[in-house]
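Trainee: Give me the fold of what follows.
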Amino acid sequence: MRWIKIAVFLLFLLGIVYAISMIFVPENKNFTVEKEINYPVEKVFPQFSNLQNFTLWNTFFSDNKNMSIEFFTPYEGKGSSLAYVDHKDEDISGDLFIRYVNINKTLKLQLYEGKNNTPYLIDLKFVPLGEKTKIIWFIQTPKQPYLKRSLNLISEDVWLETIDKSMVNLAHLLSNKIEKDNLRENLKFDTLLVENQDSQILLGINVSAKNTKDALFKNIVVNHNKVLNYAKMDLGKKEDEYGEPILLTTPEYFKEKEVSYFYGVPLPKKEPISDNNFTFRTLNASKNYVIFYRGTYASRVKSIQQLVNQARKDSLRSGTLQEIFLEEPNTDAQVVLKLSLPVYK
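Mentor: Next up is the predicted model:
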């Protein structure tokens, strides 16, 4: 009985010491983190201002396989947001908002954790240094209740570790992107080529849309986002784990009033999918006539006709047309496509 009284007294004493020590701990904390990355600001900034890009390299999101993320339009810039939750630990949840954007210069974000009504304030400043970029993180933690102020003593270390690991991920991601960009700079546009294509497995969605300039492209953008969100969020695929998005349709679909097409991304193999809207489709190995095209989406028709006419001239049957988007379809005024048509005797 005596030992119990002593233990209770010691706990009470420790509680008093802890409560008194909290007087010297601020209710919130401000700190600054500076990092440099060996890529120009125009390459770096979109990885922050687009939250879908942001979650690919930020380890808080990318390292948690149990985390589900929902994005809300607009997907980029001021007003974009996301909500996240850990399915195995629902205490790990929250919302992230972009509140202010000054392109290639400044971003202001707010992060709400759980049911906390006071957000983290995250201001990001981007300083161009030629082919490098300095990123300055100004972080203000939420105000903590008196007896929880000790959390402010460890918050900076947690943020520093996350930022350090995330910047390594970002450098790796940009390295892959720039390598792809360099390859594209050497492409021969508007020249008919012959290619042997290996078989591929595509994850995607079957779609019907009106074949007008605005309606069709807007429909493609919507389904592009659906497919990539499912691959990245539901299947947990990183950017280097899937290929360039492909639209499959009949070669002369541009003559129809309504278009049926399949939009998907290549994956290494089939795997279980829980959403009946998505399906797998196999592209068999084939010999293809190919044209790399850059311009307005509407003007691609001339290049498609060139592929079809060449197949007829060579007395070959043609298969399903593939429109491979080498750059993300954001605007119909400027697209970069690989138009590929399988041909057979």
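Trainee: going forward, measure contacts and count neighbours with C-alpha atoms only.
Mentor: OK.
Trainee: Confirm residue 276 sits in a helix?
Mentor: No - counting by DSSP: H, G, I helix; E, B strand; the rest coil, residue 276 is not found in a helix; it is coil.
Trainee: ok, it to residue 67 distance?
Mentor: 21 Å (C-alpha to C-alpha, to the nearest Å).
Trainee: for residue 148, same thing?
Mentor: 26 Å.
Trainee: Flag every buried residue along the helix of greatest length in the chain.
Mentor: The longest helix of the chain (DSSP state H) is helix 151-185. The neighbour-count check on helix 151-185 (16 or more other C-alpha atoms under 10 Å) flags 151, 152, 156, 163, 166, 167, 169, 170, 171, 173, 174 as buried.
Trainee: Please convert those to TSV, extending it with distance to residue 264.
Mentor: Shown next, in TSV, are the buried residues of helix 151-185 (distance: C-alpha to C-alpha, whole Å):
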residue	distance to residue 264
151	45
152	45
156	41
163	33
166	28
167	30
169	26
170	25
171	27
173	22
174	23
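Trainee: just curious, which of these is nearest to residue 283?
Mentor: For the buried residues of helix 151-185, the minimum distance to residue 283 (C-alpha to C-alpha) is 27.5 Å, reached by residue 173.
Trainee: which non-adjacent residue is nearest the closest one?
Mentor: residue 57 (7.4 Å; C-alpha to C-alpha, 6 or more residues apart in numbering).
Trainee: Could you also give me the structure for this next sequence, so I can compare it with the first?
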Amino acid sequence: MRWFKFGVIIILAIGGIYAFAMSFVSENKDFIIEKEISFPVDKVFPQFNNLQNFISWSAFLENKKEMSFQFYSPYKGQGSSMSYQNKKEKDLKGDLFIRYENSLKTLKFQLFEGKQHTPYLIDLKFIPINGKTKIIWYIHTPRQPFLKRSLNLISEDFWTENVNKSMVSLEKVLSNKIDKEFQRENIKYDSVFVQKQDSQLLLGINVSTKNSKDALFNNIVINHNKVINYVEIDMGKKEDEYGEPILITEADNFKDKEVSYFYGIPVSKKSGVSDNNFSFRMLNSSTNYVIFYKGSYTNRINSIQQLLTKAKRDTMRIGDLQQTFIEEPTKDDDVILKLSLPVFK
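Mentor: Below you'll find the predicted structure:
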């Protein structure tokens, strides 16, 4: 009994000391983090005001394989939002909102974590400096109840560490994007040339659809989004961890009323696939006749016929046509395609 009383006294003493210490800790905290990134503001800003871009490099949402995400219209800029939840630990969830946008200059976020009714307020300021961008993070933490105020003692370290990780990841993403843009600027269209292609492993989906003008391309856009979401969200791949999407189909099936195709994204290795709609496909190394095309998807047929004509003239046998989307397919834009036709004697 004496030891029990002694234990109670110790616990009360510790509790009293903790309560006394917490009386000197504020209920919330404000701090500023400044970072500089080696890219112009017009490249950096879209990585923040589009939340689907944001989650691809943000260190605040690690272990993306275990997370499910939902995005709400509008999908970028003021008024856009997203929710996230851990698939295994249901209490690990939150909602992120963009409350204000001054294009290329300022963004204001609100982040609600778990069951908290008071959000983090995250204001971002973007300052262009000689082709680079300075990003200033203004963080206001939510009000903490008296006995949880100790969290404010470590919150700044937590945010600083994750901002630093995020900026390293963002540098990689943007570097990959800039390299691709440089390559696109130097593309020569409508000229057939020969190219050696290394083997590639694709993860994608098999599809059959009508071959009418709008139905085919709309179907491609839908399945592109399915594959991208599965690779990025379910498999946790970042943008610099996979290649440009490739559609594989018979070279002359543009004449048919119905088209079957495989739409996939190059990945480095096989891993477990939890959705039976998705599968891996290996593209073997080959010699290809290649032509770049820019315009409406329907009008790509003339470029395909150029490849088929050259193969016939050279008395070459052909494999399935590979259509690499240099720009992601969207309903409102023309496509930029690399059309590759494997040939052999």
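Trainee: what's the TM-score here?
Mentor: Once superposed, the chains reach a TM-score of 0.89 (TM-score structural alignment, normalised by the length of structure 1), with 344 aligned residues with a C-alpha RMSD of 2.4 Å.
Trainee: what's the mean distance for whichever helix or strand comes after the longest helix of structure 1 versus structure 2?
Mentor: For helix 151-185 of structure 1, the following helix or strand on the C-terminal side (DSSP states H and E) is strand 193-197. Compared with structure 2 after fitting, strand 193-197 of structure 1 deviates on average by 1.3 Å (mean C-alpha distance after the TM-score superposition for structure 1).
Trainee: Who are the packing partners of strand 193-197 of structure 1?
Mentor: Helices and strands touching strand 193-197 of structure 1, by 3 or more C-alpha pairs under 8 Å, 6 or more residues apart in numbering; DSSP states H and E, are strand 286-295.
Trainee: how far out from the middle of the chain is the strand it packs on?
Mentor: Offset of strand 286-295 of structure 1 from its chain centre (C-alpha atoms, centre = their mean, to the nearest Å): 26 Å.
Trainee: Not counting its own residues, what contacts the helix or strand just after it?
Mentor: Once the chain leaves strand 286-295 of structure 1, the next helix or strand it forms, by DSSP H and E, is helix 301-313. Helix 301-313 of structure 1 has contacts (C-alpha atoms under 8 Å, 6 or more residues apart in numbering) with 190, 192, 251-252, 254, 289-291, 293, 317-318, 339, 341, 343.
Trainee: Mind doing that once more with 7 Å?
Mentor: For helix 301-313 of structure 1, contacts defined as C-alpha atoms under 7 Å, 6 or more residues apart in numbering pick out 289, 291, 317, 318, 341, 343.
Trainee: list the buried ones in it?
Mentor: 303, 304, 306, 307, 308, 311.
Trainee: go on, stretch 126-146 of structure 2?
Mentor: So, applying 16+ other C-alpha under 10 Å, buried residues of stretch 126-146 of structure 2: 126-128, 132-144.
Trainee: Max pairwise distance over those residues: which two?
Mentor: 132 and 144 (36.9 Å).
Trainee: Show me where structure 1 has its helices.
Mentor: Counting by DSSP H, the helices of structure 1 are 2-21, 41-44, 46-49, 51-57, 59-62, 151-185, 213-229, 301-313.
Trainee: Determine which of those approaches residue 202 of structure 1 most closely.
Mentor: helix 213-229 (10.5 Å).
Trainee: For that closest one, give me the average deviation versus structure 2.
Mentor: Mean for helix 213-229 of structure 1 is 2.3 Å (mean C-alpha distance after the TM-score superposition for structure 1).
Trainee: where along the stretch 1-150 of structure 2 do the strands fall?
Mentor: Remark: strands assigned in the stretch 1-150 of structure 2 by DSSP state E, counting those that start in this stretch are 30-37, 67-72, 81-86, 93-102, 106-113, 120-129, 132-140.
Trainee: of residue 276 and residue 67 of structure 1, who's got more company?
Mentor: residue 67 (21 against 7; other C-alpha atoms under 10 Å).
Trainee: wait, what's in contact with that one?
Mentor: 84, 85, 86, 87.
Trainee: Now which of those residues would you call buried?
Mentor: So, of the contacts of residue 67 of structure 1, 84, 85, 86 end up buried under the neighbour-count rule (16+ other C-alpha under 10 Å).
Trainee: nearest to residue 283 of structure 1, of the residues you listed?
Mentor: residue 84 (34.7 Å).
Trainee: List the contacts of that closest one.
Mentor: 67, 68, 69, 70, 93, 94, 95.
Trainee: again, but for residue 111 of structure 1
Mentor: 95, 96, 97, 119, 120, 121.
Trainee: In structure 2, what residue corresponds to it?
Mentor: Correspondence of residue 111 of structure 1 to structure 2, assessed by TM-score structural alignment: residue 111.
Trainee: Having no further points to raise, I will conclude here.
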